[in-house]
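J.: The amino acid sequence is not available; the structure is as follows:
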């Protein structure tokens, strides 16, 4: 797929993601794991595994090539331009990301672990996001800040302690804590983790109803 996409670099394309999400723009960089699209305003970093379709868009107005370099660029060896590399390069940048609930999240990546990353949002505070569920990432332009907040207002307080390397171990460590899963997409995504049975999370909702969540479908989690 990577070699095929290289044939349409700098052409205007339409990219369809899972969930009927569409982007139009010009492919300006790519690797086996990442496609970088420029839509005339932003650089959009899209993990390859979420792309359903790419087509050359003959009807769209030609998008001018960018005059500035993207915030995160690939190395000479495209094999090094992995999703993990991109996330590490984006640490500390103001970014927009999309994971779940049809709502992009704005803030900064603060840490990257084996299969998840830590994201600080002015709205949700500290969030833990399973890397495989990241649909896209858009770095802010140089002078942009989320919600027009100042750097001091957006400052992230360092948390004490060492985080588990793997997302499943992190979720296990949240037993007996109040959490919000997948940005509260469903009513049963908010509650207290009472037990963890392997990949099944037992959650107690506000009215003490018990619900069971499959860890594989937990995209984001943060403490309430």
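T.: Noted; the coordinates are in hand. Please read all numbers here as calculations on a predicted model, not as lab measurements.

J.: Please count neighbours and contacts with C-alpha atoms only from this point.
T.: Fine.

J.: for the chain, what's the longest strand?
T.: Counting residues, the longest strand found in the chain (DSSP state E) is strand 21-30.

J.: what does it rub up against?
T.: Here strand 21-30 makes contact (CA atoms under 8 Å, 6 or more residues apart in numbering) with 2, 5-6, 8-16, 35-40, 63, 65, 73-74, 78.

J.: So what touches the helix or strand that comes right after it?
T.: Toward the C-terminal end, the helix or strand that comes next after strand 21-30 (DSSP states H and E) is strand 34-38. Here strand 34-38 makes contact (CA under 8 Å, 6+ apart) with 25-30, 43-48, 65-66, 81-83.

J.: and the comparison structure, right after this:
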């Protein structure tokens, strides 16, 4: 049995990369690459790579409410194979979830596919979003009875992506050469334009002024087609 983290089952605060507000809750499970936090209402899954600081809180935990068992994350001592980032993503497929990657807002929708180093998220706002695994800051699965913005299935049907998927994020970028795309949710206007070329780990994007902008693939967090 692996030794428990000294803060496991304690009330903690996490500071996460690019996320202004800290995440607070009970640290209920730890895998090699993910923390599982129960904040009193929901589970928050935080990839360890984006953890900047973890500290103990003195406050008493709030009452914990039940959530779907398939995403609960059992205690490590009951597992031969600990909870992992990829297992959580695969379990979350088809469930209404909240994710945070970049910018000032999280994204709500459904995770539809998990590939080698990226996943596909379908949102009523952004539609099909390609997201690099290394840039997801947290995932929050919601109760099965909850839908985005209380939209009915007729208003927001869960449709499979019409984009042909590659195995890798770089391969997916290559498949979209020649398309008008938005990188990183369009927070930076220079990351909106025609994807002209992908070569030597760089993506060439032609912006509104016709200038070529080169972005290293490792720094592309999301991609979607408007």
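T.: Received the coordinates, thanks. Keep in mind the model is a prediction, meaning the values are calculated, not measured.

J.: Work out the TM-score between the chains.
T.: Laid over one another, the chains give 0.91 as their TM-score (TM-score structural alignment, normalised by the length of the first structure), with 221 aligned residues with a CA RMSD of 1.9 Å.

J.: picking that back up, what angle do the longest strand of the first structure and strand 34-38 make?
T.: Per axes from the mean of the first three to the mean of the last three CA atoms, to 10 degrees, the angle that strand 21-30 of the first structure makes with strand 34-38 is 100 degrees.

J.: in strand 21-30 of the first structure, what's buried?
T.: 24, 25, 26, 27, 28, 29, 30 (16 or more other CA atoms under 10 Å).

J.: Could you tell me where stretch 117-132 of the first structure falls in the second structure?
T.: Aligned by TM-score structural alignment, stretch 117-132 of the first structure falls on residues 119-134 of the second structure.

J.: With stretch 85-95 of the first structure instead?
T.: Under TM-score structural alignment, the alignment places stretch 85-95 of the first structure onto residues 87-97 of the second structure.

J.: Report the buried residues of the matching stretch.
T.: In stretch 87-97 of the second structure, counting by 16+ other CA under 10 Å, buried: 88, 89, 90, 92, 93, 94, 95, 96, 97.

J.: correct me, but the fifth one touches residue 113?
T.: Same thing as residue 93 of the second structure. Yes: Residue 93 of the second structure is within contact range of residue 113, at 6.9 Å (criterion: CA atoms under 8 Å).

J.: can you redo the buried residues of strand 21-30 of the first structure as JSON lines with distance to residue 173 of the first structure?
T.: Formatted as JSON lines, those follow (distance: CA to CA, whole Å):
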{"residue": "24", "distance to residue 173 of the first structure": "41"}
{"residue": "25", "distance to residue 173 of the first structure": "42"}
{"residue": "26", "distance to residue 173 of the first structure": "43"}
{"residue": "27", "distance to residue 173 of the first structure": "40"}
{"residue": "28", "distance to residue 173 of the first structure": "41"}
{"residue": "29", "distance to residue 173 of the first structure": "38"}
{"residue": "30", "distance to residue 173 of the first structure": "36"}
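
J.: Let me know the closest of these to residue 211 of the first structure.
T.: For the buried residues of strand 21-30 of the first structure, the minimum distance to residue 211 of the first structure (CA to CA) is 39.5 Å, reached by residue 24.

J.: How many residues are close by the aligned residue in the first structure for residue 219 of the second structure?
T.: Residue 219 of the second structure maps onto residue 217 of the first structure when the alignment is built from TM-score structural alignment. With neighbours defined by other CA atoms under 10 Å, the count for residue 217 of the first structure comes to 12.

J.: In contact with residue 16 of the first structure, which residues?
T.: With CA under 8 Å, 6+ apart, residue 16 of the first structure has these contacts: 22, 23, 51, 52, 53, 54.

J.: how many neighbours does the equivalent of residue 158 of the first structure over in the second structure have?
T.: With TM-score structural alignment as the criterion, the equivalent of residue 158 of the first structure in the second structure is residue 160. Residues near residue 160 of the second structure, counting by other CA under 10 Å, number 11.

J.: cool, and the one 5 residues further on?
T.: Here the neighbour count serves as a burial measure; for residue 165 of the second structure (other CA under 10 Å) it reads 18.

J.: got it, and the one 5 residues further on?
T.: For residue 170 of the second structure, the tally of surrounding residues (other CA under 10 Å) stands at 20.

J.: check contacts around it.
T.: Neighbours of residue 170 of the second structure in contact, by CA under 8 Å, 6+ apart: 198, 201, 217.

J.: That one: which element?
T.: Short version: residue 170 of the second structure belongs to helix 169-175, going by DSSP H and E.

J.: quick one on the thing from earlier: considering the contacts of residue 16 of the first structure, which is situated nearest to residue 150 of the first structure?
T.: residue 23 (30.1 Å).

J.: can you tell me how far that closest one sits from residue 202 of the first structure?
T.: Separation of residue 23 of the first structure from residue 202 of the first structure (CA to CA, to the nearest Å) stands at 37 Å.

J.: cool, and residue 128 of the first structure?
T.: The gap separating residue 128 of the first structure from residue 202 of the first structure is 18 Å, by CA to CA.

J.: more crowded one of those two?
T.: Shown here are residue 128 of the first structure and residue 202; by other CA under 10 Å, residue 128 has more neighbours (23 against 19).

J.: The helix holding residue 170 of the second structure vs the first structure, average offset?
T.: On superposition with the first structure, the average gap between helix 169-175 of the second structure and its aligned counterparts reaches 0.6 Å (mean CA distance after the TM-score superposition for the first structure).

J.: got the contact list for the aligned residue in the first structure for residue 201 of the second structure?
T.: Residue 201 of the second structure maps onto residue 199 in the first structure when the alignment is built from TM-score structural alignment. Residue 199 of the first structure makes contacts with 168, 214, 215, 216, as judged by CA under 8 Å, 6+ apart.
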